[in-house]
Structure formats: C-alpha cells, structure tokens
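**Student:** Following is a predicted model, sequence given first.
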Amino acid sequence: MTTNSASARYEGLGKAGKGSITTRSGVLSDQPYGFGTRFEGQPGTNPEELIAAAHAACFTMATSFALAAAGHADGTLDTQCTVTLEKDGDGFAVTRSALTLNASIPGIAPEDFARIADEAKANCPISKLLNCEVTLEKSLEG
C-alpha cells in the first residue's frame, strides 16, 4: 500500500475567497486556486486541472508497464487529458475525462497497441476512481 497527501487552505468565502494547495512532495507549494482560476482563466490551478494531470500520468504509466509486460522495450507515450466540469443541479459535476494518446512503439501491431491502451484505460487506478465517462482516443506513429 502507498499513501500520498495534499492540503488545501481557503481564506475568505465564496467568490471572494482565495485558496492554496500544497502537496506532501512539495511539487505544489501554496499554489493559488479559487473561483477565478477555476472559472475565469486566472493564473493558478484548480481541482479539475489536477485531476487531468493525475489521470494523464496514471494512464500513461499503466500503458507503459503493460507494453513492457507484453515484451516491448522502447517507445514514447504522450497523453493529453481534458476533464470536463458541468453544471449539475445546484452544483457542478465532473462529467468526462478524455484521454488522447499519441504513441510511437517500434514493432507493435496496431491491434495489440489498441488492446493494451484500452486495458490500461480501464484498469489504471485513476480511471477506476473517477465516477464519470472516461474516453480514449489513440494514435500510433510509424
């Protein structure tokens, strides 16, 4: 078992409030977030951006390990993830996490690549965590 942690602080309430996020590792240290960074494009981060980063990283690592287990020794995986936040009743909900994978894996058959990527999407821990539609577009170079 492995555990990780992060903390958030919010000073003030509602739209006027300002928050900051810090991770145990220190990669994020007092990074600003709030209404402006979430909905108005102001500098800083927001929860959906962090989910997108986590999902892209998790899926890409899962795909890498699955490719290695299938006997592939080299390649490059580039993943983009877009998380969608939509109005849901009186609040909001994350409704979709869209993964786009561009890969270069020497010697892999396209159908093997597609199967491995689809399995990684279904089985990476962040995909399993999310309670929303998870999609995957994939392309193989070469």
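**Tutor:** Noted; the coordinates are in hand. No experiment lies behind these values; they were computed from the predicted model shown. Numbering: from 1, shown residues only.
**Student:** hey, let's count contacts and neighbours off CA atoms from now on
**Tutor:** Noted.
**Student:** how about the most centrally placed residue in the chain, what does it touch?
**Tutor:** By C-alpha atoms, centre = their mean, the chain has its centre lying nearest to His55, at 2.3 Å. Neighbouring residues of His55 by C-alpha atoms under 8 Å, 6 or more residues apart in numbering: 81, 126-127.
**Student:** could you redo the last one with a cut-off of 6 Å?
**Tutor:** By C-alpha atoms under 6 Å, 6 or more residues apart in numbering, the contact set of His55 is Ile126.
**Student:** quick one: what helix or strand has it in it?
**Tutor:** helix 47-69 (DSSP states H and E).
**Student:** List the buried residues of that helix.
**Tutor:** Neighbour counts using 16 or more other C-alpha atoms under 10 Å place 48-49, 51-60, 62-64, 66-67 of helix 47-69 among the buried residues.
**Student:** Which helix or strand lies directly C-terminal to it?
**Tutor:** Per DSSP H and E, helix 47-69 leads on to strand 76-88 as the next helix or strand towards the C-terminus.
**Student:** Packing partners of that next one?
**Tutor:** Counting by 3 or more C-alpha pairs under 6 Å, 6 or more residues apart in numbering; DSSP states H and E, the packing neighbours recorded for strand 76-88 are helix 47-69, strand 91-104.
**Student:** Including distance to Gly34, could these go into CSV?
**Tutor:** Formatted as CSV, these follow (distance: least, C-alpha to C-alpha, whole Å):
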stretch, distance to Gly34
helix 47-69, 10
strand 91-104, 15
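**Student:** Between the ones you listed, which one is closest to Ala122.
**Tutor:** helix 47-69 (9.0 Å; C-alpha to C-alpha).
**Student:** second one coming, line it up with the first:
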Amino acid sequence: MTTRTASARYDGLGRDGKGHITSQSGVLDETPYGFGTRFGDEKGTNPEELVAAAHASCFTMALAFALAGAGHEDGKLETTAKVTLDKDGAGFKVTRSDLTLTASVPGIEPAEFEKIAAEAKANCPISKLLTAEITLTHTLD
C-alpha cells in the first residue's frame, strides 16, 4: 500500500488570508494558494487545478497500463481534465471533471480503444476518489 501526503496552511482568514501547499515529494513547496488564485489570476495554484492535474495524470497512466496489458506496445496519450467549481447554496461544489483525451495507438481498433479507455476512466483511483467517503479528524488549539 502506498500513502502520499500533502499539507496546507492558511495564514489569516477569508479573502485576506494567504495559503501555502507543500507536498511530500517537494514538487509543491510552500506553493501559494488563496482567494486570488482560486477566483482570480494571481500566481499560485488552487484545489480544483490540483484535482484536475491528479485526475488527468491518473487516468492517462491507467489507460497506458491497460493498453500495454492488452498487448499494445507503442502510443502517445494526452489528457486534459477540466474540473468545474459551481455555486452550491452559500458555498461551492465541484460538480464535474471532464476528461479530453487525444491518443495515438498504432494498430488498435476503435471499439477496443473505446472499451479500454472507458474502463480506465471508471477504474483509475482518482475517478474512484471523486465518489469516495471522506473522513475528518481534528484538533483545536
């Protein structure tokens, strides 16, 4: 089993607060996020962008492995995920993740490719995460 971690810190509250994200690998290291990166054009990241990156990369890797498992030896896959954040009452909700795939797999029949791609979409761990149970443990200082 593999466990990966990331942490987020938010200094201040609301629109005036500034957040920073750090990942276990160090790829994200005090990377800024906040109101301006989520709803504006400030430099930094935001949760929806990170979910989109996770979903695009997870699906693409799952598809690459599924195609290899089906005996295909060469190809190129490029996926864009567009994650939508919509108003939900007084808050917001991620309502969808739209995957757009461009692929080149020599020798594959379209029906076989469609079947393998649909299975990869349904079975990649991030697709499953988007419908998973979420738990919370907290401490208040």
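**Tutor:** In hand now; what should we look at? Being a predicted model, the structure only gives us computed values, none of them experimental.
**Student:** Drop the TM-score for these two in here.
**Tutor:** Between these two chains, after superposing, the TM-score reads 0.92 (TM-score structural alignment, normalised by the length of structure 2); 132 aligned residues with a C-alpha RMSD of 1.0 Å.
**Student:** before we move on, back to that, which among the helices and strands packed on strand 76-88 of structure 1 is found nearest to Glu119 of structure 1?
**Tutor:** The closest of these to Glu119 of structure 1 is helix 47-69. By C-alpha to C-alpha, the value is 8.2 Å.
**Student:** Quick one: average offset of that closest one versus structure 2, please.
**Tutor:** Superposing on structure 2 and averaging over aligned pairs (mean C-alpha distance after the TM-score superposition for structure 1), helix 47-69 of structure 1 comes out at 0.3 Å.
**Student:** Can you check what angle separates that helix from strand 76-88?
**Tutor:** With axes from the mean of the first three to the mean of the last three C-alpha atoms, to 10 degrees as the basis, helix 47-69 of structure 1 and strand 76-88 are set at 150 degrees to each other.
**Student:** what span of structure 2 lines up against helix 47-69 of structure 1?
**Tutor:** Taking TM-score structural alignment as the measure, structure 2 aligns residues 47-69 with helix 47-69 of structure 1.
**Student:** same deal with stretch 91-106 of structure 1?
**Tutor:** Mapped onto structure 2 using TM-score structural alignment, stretch 91-106 of structure 1 covers residues 91-106.
**Student:** what sits up against that stretch?
**Tutor:** With contact meaning C-alpha under 6 Å, 6+ apart, stretch 91-106 of structure 2 is reached by 75-86.
**Student:** and with 7 Å instead?
**Tutor:** By C-alpha atoms under 7 Å, 6 or more residues apart in numbering, the surrounding residues in contact with stretch 91-106 of structure 2 are 56, 74-87.
**Student:** Go through those and single out the one with the most neighbours.
**Tutor:** Ala56 (25 neighbours; other C-alpha atoms under 10 Å).
**Student:** Leaving out sequence neighbours, find the closest residue to that one.
**Tutor:** Ala81 (5.2 Å; C-alpha to C-alpha, 6 or more residues apart in numbering).
**Student:** ok, now how distant is the aligned residue in structure 1 for that neighbour from Ser25 of structure 1?
**Tutor:** Aligned by TM-score structural alignment, Ala81 of structure 2 pairs with Cys81 of structure 1. Distance of Cys81 of structure 1 to Ser25 of structure 1, computed by C-alpha to C-alpha, to the nearest Å: 22 Å.
**Student:** what's the closest non-adjacent residue to Ala53 of structure 2?
**Tutor:** Ala81 (6.9 Å).
**Student:** Ignore what I typed, I meant Lys43 of structure 2.
**Tutor:** Nearest one to Lys43 of structure 2, counting by C-alpha to C-alpha, 6+ apart, is Thr37 at 6.2 Å.
**Student:** before we move on, what about Ala8 of structure 1?
**Tutor:** Ile21 (4.5 Å).
**Student:** That neighbour: what's it in contact with?
**Tutor:** Here Ile21 of structure 1 is in contact with 7-9, 28-32 (criterion: C-alpha under 7 Å, 6+ apart).
**Student:** what about 6 Å?
**Tutor:** 7-8, 30-31.
**Student:** Quick one: buried ones out of those?
**Tutor:** For the contacts of Ile21 of structure 1, buried by 16+ other C-alpha under 10 Å: Gln31.
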